[in-house]
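Visitor: Turn this into a model:
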Amino acid sequence: MTILLPNPGGGVRAYEPRPEPLGFTAGVPLTSRTVFSAAHVVADPYADTTPDSAAAVDWDATLAFRRHLWSHGLGVAEAMDTAQRGMGLDWAGAAELIRRSAAEAKTVGGAIACGVGTDQLTGPATLAEVRAAYEEQLALVESTGAQAILMASRALAAAATSPDDYVELYSHLLRQASEPVILHWLGPMFDPALEGYWGSSDLDAATSVFLDVISAHPDKVDGIKVSLLDARREVELRRRLPQGVRCYTGDDFNYPELIAGDEAGFSHALLGIFDPLGPLAAEAVRVLDTGDTPGFRKLLDPTVELSRHLFQAPTRFYKTGVVLLAWLAGHQSHFTMVGGLQSARSLPHLARAYELADGIGLFPDPVLAENRMKSLLTVHGVPQ
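Guide: Model (predicted):
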C-alpha cells in the first residue's frame, strides 16, 4: 500500500510505508547515563474549550504515556516546555500535573524531575515577586518527593537589570532547596522571551554568570540542562563544571555525539525528542552501557533528521510534531492539543514528520500509523 503525502511546494508524492517496526521492548535499567524524557500532555478532546481557556487534560492518557516511558527505563522530566508549559498549560494545570505524575512515579518506581518556574505571574513583576513565585513552585515540587528543575523564567528575564540580579535570586533558591536541583538554561529559540538570560545576549558573558552561580553552590546543583542547540558550546561548558555536577544535554540537534562524549567526558540527557524516541533511545543507551559506542551511534544517529525536522524554526512549535507522533504511535486516540496547538505546523511539515518517523521504524503498528495519517490528510483535502 502507498500513502499520498503533500509536498511543501504543492502537489503530492507517493510513499510506501515500512512494513515492520523496530519493535524495542522494555529492558534492564540504564547505567552509564542518566536519561530523562521531557513528556507531553494529552488534551481532553471532548472538552468545550477555546485557545484562551485553561487546559483540559486527559489525565488517564497523560499518565499512561509516562508509564510507557518509565517501562523502558527512562526518567520523566515533568511540566517542562514539552508539556506546553507557558504555551497552553498554566501554573494551575502544571501543579496538578506535577502532583499526579509524582504520585504515579512512586507507584511504579519511576524517576521524575519537575519544572519549577514563575508562570503564575501573568504580568510585569518585581524581583521580589519573581522570587516568591519560584519559592511557591519549589515548595510544591519538593512536597511531592520529585527532584526540582529550576527553569528559566520569562518574568525574571523581564525584571532583571543586571547579571547580579540572576546571581542573587538563584543563589537564594539554591540555598533554600532541600535537595540538589537541575538548573535549566533554555535558549531564545525555544522561547523568545528568554533572550538575554543570565544578564547578557553575549553567550560567553552569560555562560560566565551561569558558571559563577553553579560554582558557588556545587552541593546544591545535581546538574545543568543546556538547550542552546550549540554542541561546541555545550562541550566547552560541561568541561568547566565543578566536579560532580552533571551536564544534561537538551540539544535536540546534536544529542548522539553529546551523549556519546569524548575523551574529556559526556553529557547525560534531558530531551524533548526522547518523548517520541523513548524505546529506541533507551535501547541505544543500553548498547552504550556495554561500551559499544559505534552500536549506540548506529541506532541513534538515524533519528537526528527527524529531530531536526521537528525542532526546526520556529523551534518552540516542536510540540506539535511530538504529539502527532504520539497519536500515530497509538499512545493517544486523537491529534488534539491544549491551546489548539495542533494547528501550529503545516500539513507538509506533519507529513514529513510521519515519513521520517516511519522510515526509522518508530511506529509500533505501522498500519495504524498509516491509517491515522491518511485520515488526517483526507480531512485536510489530500484524498487517498
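Visitor: When you work out contacts or count neighbours from here on, use the C-alpha atoms and nothing else.
Guide: Fine.
Visitor: which parts of stretch 66-84 are buried?
Guide: Residues of stretch 66-84 classed as buried: 66-67, 69-84 (neighbour count, 16 or more other CA atoms under 10 Å).
Visitor: Measure how buried the closest residue to residue 19 other than its chain neighbours is and give me the count.
Guide: Once flanking residues are discounted, residue 19 sits nearest to residue 366: 6.5 Å by CA to CA, 6 or more residues apart in numbering. Residues lying near residue 366 (other CA atoms under 10 Å) number 20.
Visitor: Can you tell me the closest non-neighbouring residue to the residue nearest to the spatial centre of the chain?
Guide: Centroid check for the chain by CA atoms, centre = their mean gives residue 272 as the closest residue, at 2.6 Å. Nearest non-adjacent residue to residue 272, counting by CA to CA, 6+ apart: residue 38, 4.8 Å away.
Visitor: number of nearby residues for residue 13?
Guide: Residue 13 has 11 nearby residues by other CA under 10 Å.
Visitor: can you pull the contacts of it?
Guide: 4-7 (CA atoms under 8 Å, 6 or more residues apart in numbering).
Visitor: Now do the contacts for the residue nearest to residue 19.
Guide: Per CA under 8 Å, 6+ apart, neighbours of residue 366: 17-21, 358.
Visitor: give me that answer again for 10 Å
Guide: Each residue near residue 366 by CA atoms under 10 Å, 6 or more residues apart in numbering is listed here: 17-21, 328-330, 358, 372.
Visitor: So which of those are in helices?
Guide: 328, 358, 372 (DSSP state H).
Visitor: Pipe the contacts of residue 13 into TSV and attach distance to residue 238, secondary structure and neighbour count per row.
Guide: Listed next are the contacts of residue 13 as TSV, based on distance: CA to CA, whole Å; DSSP: H, G, I helix; E, B strand; the rest coil; neighbours: other CA atoms under 10 Å:
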residue	distance to residue 238	secondary structure	neighbour count
4	45	strand	19
5	42	strand	24
6	42	strand	20
7	41	coil	14
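Visitor: Please provide the structure for the following sequence as well, for comparison with the first:
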Amino acid sequence: MTLLLPDADGGLRTHRPRVHPVDFPRPALPGHPSRTVFAAAHTVADPRAANGPGAPAVVDWDATLAFRRYLWSYGLGVAEAMDTAQRGAGLDWPAAAELIKRSAAEAATAGGRIVCGVGTDQLPPGPATLDAVYVAYVEQLAVVEECGARAVLMASRALAAAARGPEDYAALYGELLRQAREPVILHWLGPMFDPALRGYWGSDDLEVATAALVEIVAARPAAVDGVKVSLLDPALEIELRRRLPAGVRCYTGDDFHYPELVAGDETGHSDALLGVLDPLAPLAAHALRLLDEGDPAAFRTALEPALPLSRHLFAPPTHQYKTGVVLLAWLAGHQTHFTMLGGMQSARSLPHLARTYELADALGLFPDPQIAEARMRSLLSVYGVEG
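Guide: As a prediction, the model looks like this:
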C-alpha cells in the first residue's frame, strides 16, 4: 500500500507507510533520574464547538486529560498551559485557568510532575502599565499555587511593550520572586516563537539581555528553580547555563538542538521543557532511559534521528508549530479529530502536514500505523489528493 503525498512545488511523491509499529516500552519506575524533563502539552479542542479565530476556547476535557496521563506514563513531566497549549493563540485565560486546575488535580491523582504557565493574558488588548502587568501576574500565580503546582513565569507581551529597560524587568520579577511560595521557572521565549517578545529583559542585544536575566536570578536564586530558554541558539544557552547560580537549572526550550544540550558537556547540561516532546514522548523516554544508565552518547544516537521532524515542525513561521503537533496527536490516535482552538488546523499547508506525517512514520511514532495511514489518506482526500 502506498500514499501519494504533495510536494511544496505542487508535485506528488510516493510514500510507503510503515506496516509494523515500533515498541517503545514505558519505564518501570516513574520519572527519569538523570534529568528533569517536561513535555509542553497541547490542548484538545472540542470539535463540535465554534472554536474559530477569536472565539472563546472550548476544550475537550476528557481527551486533554487523557493525553496528560499518557505523557506521565512515559515518565515525563507536563508543562501545562504553555504556548504549546496555544496560550495566547486560541487558549484564553478563562480556559487556561480551568485547564490548570483540572490538570493539577489529575497530576495529584496520577502522581505526575506538573508545572503551569503564569502570564498576563487576561489583560485587555492595548497598552498596559507596569502595575497592571504585575497585578495580572499575581492573579495567575495565585491560581497555580492554590492548585499545588509549580509556576512558570511566562514571558509577557504586555511587559515587553511596557518596560523601558532592564531595570523595569528587575523590579517586577524581583517582586514576583519575593512573594512566590515555591521556586519558579523563568521563561525566555524568543521572537521566533512570538514576535511581540522582541527585546525581552530590556534589550535587543542578547548579551545585554542575558546579563539582565542572570542578575535577576542571582538576586534571589533560592526563589528560582530554573530558567527555560527558547532562542534556538545553543551557544547562547550554554553560556547562560554556565552563568546561572549553583542549583538553578537551565531548561532547554531549543527544539532544534535538544539532544546535544540535554546530553551536556564537561561543564554541565540542560534539563528540558519542550513542545516537541509532546509527539516524541515514547522515543524521548527510550532515549532518557539510556541517559539514566549513564550513556549520553547512546542518548544522542537514539534521539538525533528525530531532529529532521523537530526542525520541520518548528520551521518558520515557528509559532505555528502547534498545528503539526496536533496533527500527529490525531494520527497517533490520541484524539478523534484534527480540529484546533482558534481554527489553527489551517495554519500549515498540506505539503507541510504531509511531510510531518512522513517523518513521524519513519520514526515509528504511530502506535497503529494503519490508523495513521487511514487518517492521513482522509485528510489528503479533503484537499483533493487521491491515491
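Visitor: Can you give me the distance of the residue nearest to the centre of structure 1 to residue 39 of structure 1?
Guide: In this structure, residue 272 of structure 1 and residue 39 of structure 1 are 7 Å apart, going by CA to CA, to the nearest Å.
Visitor: what is in contact with these two at once?
Guide: Joint contacts of residue 272 of structure 1 and residue 39 (CA under 10 Å, 6+ apart) are 77, 80-83, 278, 319, 322.
Visitor: Tell me the counterpart of residue 210 of structure 2 in structure 1.
Guide: Here residue 210 of structure 2 is matched to residue 207 in structure 1, going by TM-score structural alignment.
Visitor: tell me, how many neighbours does that match end up with?
Guide: Residue 207 of structure 1 has 17 nearby residues by other CA under 10 Å.
Visitor: before we move on, back to that, pick the one among the shared contacts of residue 272 and residue 39 of structure 1 closest to residue 12 of structure 1.
Guide: residue 322 (23.2 Å; CA to CA).
Visitor: Please verify my assumption that the closest one contacts residue 353.
Guide: Yes - assessed by CA atoms under 10 Å, residue 322 of structure 1 is found in contact with residue 353 at 9.1 Å.
Visitor: Pick out whichever of these two has more residues nearby.
Guide: Higher neighbour count among residue 322 of structure 1 and residue 353: residue 322, with 24 against 21, using other CA under 10 Å.
Visitor: any idea how far the more buried one lies from residue 349 of structure 1?
Guide: Residue 322 of structure 1 is 12 Å from residue 349 of structure 1, by CA to CA.
Visitor: So for these two, which residues contact both of them?
Guide: residue 310.
Visitor: The closest residue to residue 52 of structure 1 other than its chain neighbours: what's it in contact with?
Guide: Distances taken as CA to CA, 6+ apart place residue 339 nearest to residue 52 of structure 1, at 6.9 Å, with adjacent residues excluded. By CA under 10 Å, 6+ apart, the residues touching residue 339 of structure 1 are 43, 49-56, 84, 87-89.
Visitor: Buried subset of those residues as a ChimeraX selection?
Guide: Applied in ChimeraX, the following selects the buried portion of the contacts of residue 339 of structure 1 according to 16+ other CA under 10 Å:
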select :43,54,55,56,84,87,88,89
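Visitor: Considering the contacts of residue 339 of structure 1, which is situated nearest to residue 236 of structure 1?
Guide: Among these, and counting by CA to CA, the member closest to residue 236 of structure 1 is residue 84, at 29.8 Å.
Visitor: Quick one: residues contacting the equivalent of that closest one over in structure 2.
Guide: In structure 2, the residue paired with residue 84 of structure 1 is residue 86, using TM-score structural alignment. By CA under 10 Å, 6+ apart, the contact set of residue 86 of structure 2 is 41-43, 57, 92, 96, 319-320, 322-323, 340-342, 344.
Visitor: what's the answer for residue 319 of structure 1, then?
Guide: 39-41, 81-84, 87, 272-273, 275, 310-311, 325, 337, 341-342, 344-345.
Visitor: could you redo the last one with a cut-off of 8 Å?
Guide: Residue 319 of structure 1 touches 40, 82-84, counting by CA under 8 Å, 6+ apart.
Visitor: Residue 280 of structure 1 pairs with which position in structure 2?
Guide: In structure 2, residue 280 of structure 1 lands on residue 283 (TM-score structural alignment).
Visitor: how would you label that match: helix, strand or coil?
Guide: The three-state label for residue 283 of structure 2, taken from DSSP: H, G, I helix; E, B strand; the rest coil, comes out as helix.
Visitor: Count residues in the vicinity of residue 60 of structure 2, would you?
Guide: Count around residue 60 of structure 2 with other CA under 10 Å applied: 16.
Visitor: Hmm, it is touching residue 48, no?
Guide: No - look at residue 60 of structure 2 against residue 48 with CA atoms under 8 Å: they stay out of range, at 9.5 Å.
Visitor: what about the helices in structure 2?
Guide: 61-73, 93-110, 130-146, 157-162, 166-179, 206-219, 234-243, 258-263, 277-292, 296-303, 307-313, 321-331, 350-363, 369-382.
Visitor: Save those as TSV, and put in distance to residue 271 of structure 2 too.
Guide: Converted to TSV, the helices of structure 2 look like this (distance: least, CA to CA, whole Å):
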stretch	distance to residue 271 of structure 2
helix 61-73	17
helix 93-110	20
helix 130-146	22
helix 157-162	25
helix 166-179	21
helix 206-219	17
helix 234-243	10
helix 258-263	6
helix 277-292	11
helix 296-303	13
helix 307-313	17
helix 321-331	21
helix 350-363	23
helix 369-382	31
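Visitor: which residues does the closest residue to residue 29 of structure 1 other than its chain neighbours contact?
Guide: Of all residues not flanking residue 29 of structure 1 in the chain, residue 73 sits nearest, at 5.2 Å (CA to CA, 6+ apart). By CA under 8 Å, 6+ apart, residue 73 of structure 1 lies in contact with 26-30, 110, 282.
Visitor: let's go with 7 Å and repeat that
Guide: 29-30, 282 (CA atoms under 7 Å, 6 or more residues apart in numbering).
Visitor: counterpart of it in structure 2?
Guide: Using TM-score structural alignment, residue 73 of structure 1 pairs with residue 75 in structure 2.
Visitor: What's the separation between its match and residue 364 of structure 2?
Guide: In terms of CA to CA, residue 75 of structure 2 sits 19 Å off from residue 364 of structure 2.
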